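# dropping the sequence and predicted coords here.
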Amino acid sequence: MTIWIDADACPVPVREMVLRAGQRTATALVFVANSPLPVPRRALVKTVQVAQGFDVADNYISQHAVINDLVITQDIPLAAEIVEKGITALNPRGELYTEANIRQRLAMRNLSEELRSMGQISGGPNKFGDKEKQNFANALDRWLQKAKKTT
């Protein structure tokens, strides 16, 4: 059981929560990014720096994550790949991507991307605040508890 973190765009508070939870539960963590990350050296914590390029980190995670792992990402196409493989995906705001919701999330992402390219909308997601941190922490704890029961 490993937690894979799509770390390039992962909020720092989420990285910190994952590090604490991983240490508390002795869970392997792999932070994947295309640039160096300030992640402390610890047992069960690994960083993988992939080459620069579009979706290189996502492809690495998709190729290495397996059933019973958790992938933390806000990249919806990566989450769709992961869910399709039967692997759990969680976004940094605490929302689990599932077979029931991933198609809708992907469609909304594609629509938003198209509207942005046409200048119809601008900006990104809402601020990452205390509510989002709490939602993520709760979702991560639920997954860890469930995962530990099944191993």
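Now that the structure is in, tell me what you want to look at. Here the structure is a predicted model, which means the values were calculated and not measured.
# all contacts plus neighbour counts: C-alpha atoms, from now on.
Will do.
# can you pull up the most central residue in this structure?
For the chain, Ile72 is the residue whose C-alpha lies nearest the centre (CA atoms, centre = their mean; 1.7 Å).
# where exactly do the helices run in the protein?
In the chain, the helices defined using DSSP state H lie at 12-25, 56-64, 76-84, 102-117, 130-150.
# output those as JSON lines; include the columns distance to Thr47.
Output for the helices of the chain, formatted as JSON lines (distance: least, CA to CA, whole Å):
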{"stretch": "helix 12-25", "distance to Thr47": "12"}
{"stretch": "helix 56-64", "distance to Thr47": "11"}
{"stretch": "helix 76-84", "distance to Thr47": "19"}
{"stretch": "helix 102-117", "distance to Thr47": "27"}
{"stretch": "helix 130-150", "distance to Thr47": "20"}
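# make JSON lines from the ones you listed and add mean neighbour count to it.
Listed next are these as JSON lines, based on neighbours: other CA atoms under 10 Å:
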{"stretch": "helix 12-25", "mean neighbour count": "16"}
{"stretch": "helix 56-64", "mean neighbour count": "17"}
{"stretch": "helix 76-84", "mean neighbour count": "20"}
{"stretch": "helix 102-117", "mean neighbour count": "14"}
{"stretch": "helix 130-150", "mean neighbour count": "15"}
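# next up, a structure to set beside the first:
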Amino acid sequence: MSTPHIYVDGDACPVRDEVFRVALRLSLPVTVVSNGSRGVRLPDGVRRVIVEEGADAADDWIVEAIGPNDICVTADIPLAARCLAKKALSVSPRGHAWTEANIGGALAGREISRHMRETGMETRNAAFTGADRQRFLVALDAAVAAASRPAPPTFRIPPGGF
């Protein structure tokens, strides 16, 4: 199995430093993708990709580049869904591992929140905490371990059966 590559949705990502520490410890490649330089200094060996301005330009770049068992770090639920569709793993900065089992509900909840905002209701996310950071580290380690495991063997029944 190949080494997983970590892609970071770099605009407003509060856990970049944690990603860099884990990647350095495990010798994993990292690419930070954003719409602007944001003035963030990246460690040696971390690739920076700056895309054109546009609503989903960074997301589109990540989806084009990501492969099976790579990992995307993002708070963007639609981006997480697109990565899952490519058999990649996705982890939110708050430590939530997106899966095929939970992404549908997350997308629906996102639409409900959007509708609430459109009708004038206020929706807010809780402040980012140290506990969120710790949950993220645990979730990222679990994603790296899952991505690094060899795929289970597949057995095929020959035409006509056994």
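Looks like it came in fine. The structure displayed is predicted, hence computed values, not measured ones.
# TM value for the aligned chains?
The TM-score (TM-score structural alignment, normalised by the length of structure 1) is 0.91; 147 aligned residues with a CA RMSD of 1.5 Å.
# nearest to Thr2 of structure 1, out of the helices of structure 1?
Among the helices of structure 1, the nearest to Thr2 of structure 1 by CA to CA is helix 12-25 (9.3 Å).
# which strands or helices does that closest one pack on?
Using 3 or more CA pairs under 8 Å, 6 or more residues apart in numbering; DSSP states H and E, the elements in contact with helix 12-25 of structure 1 are strand 28-33, helix 130-150.
# average distance between the longest one and structure 2?
On the superposed models, the aligned residues of structure 2 are on average 1.7 Å from helix 130-150 of structure 1, with distances taken as mean CA distance after the TM-score superposition for structure 1.
# can you get me a residue count around whichever residue in structure 2 pairs up with Gln74 of structure 1?
Using TM-score structural alignment as the criterion, Gln74 of structure 1 maps onto Ala75 of structure 2. A count of neighbours around Ala75 of structure 2, defined by other CA atoms under 10 Å, yields 21.
# isn't Ala75 of structure 2 up against Gly95?
No: taking contacts as CA atoms under 8 Å, Ala75 of structure 2 lies outside contact range of Gly95: 9.7 Å.
# distance between stretch 113-122 of structure 2 and the chain's centre?
Relative to its parent chain, stretch 113-122 of structure 2 has a centroid offset of 26 Å by CA atoms, centre = their mean, to the nearest Å.
# same question, stretch 77-96 of structure 2
Worked out by CA atoms, centre = their mean, stretch 77-96 of structure 2 lies 4 Å from the chain centre.
# before we move on, back to that, show the contacting residues for the residue nearest to the centre of structure 1.
Ile72 of structure 1 makes contact with Ile3, Trp4, Ile5, Asp6, Ala89, Leu90, Asn91, Pro92, according to CA atoms under 8 Å, 6 or more residues apart in numbering.
# hmm, 10 Å instead?
Residues near Ile72 of structure 1 by CA atoms under 10 Å, 6 or more residues apart in numbering: 3-7, 10, 14-15, 18, 31, 78-79, 88-97, 140.
# distance check, it against Glu99 of structure 1.
16 Å (CA to CA, to the nearest Å).
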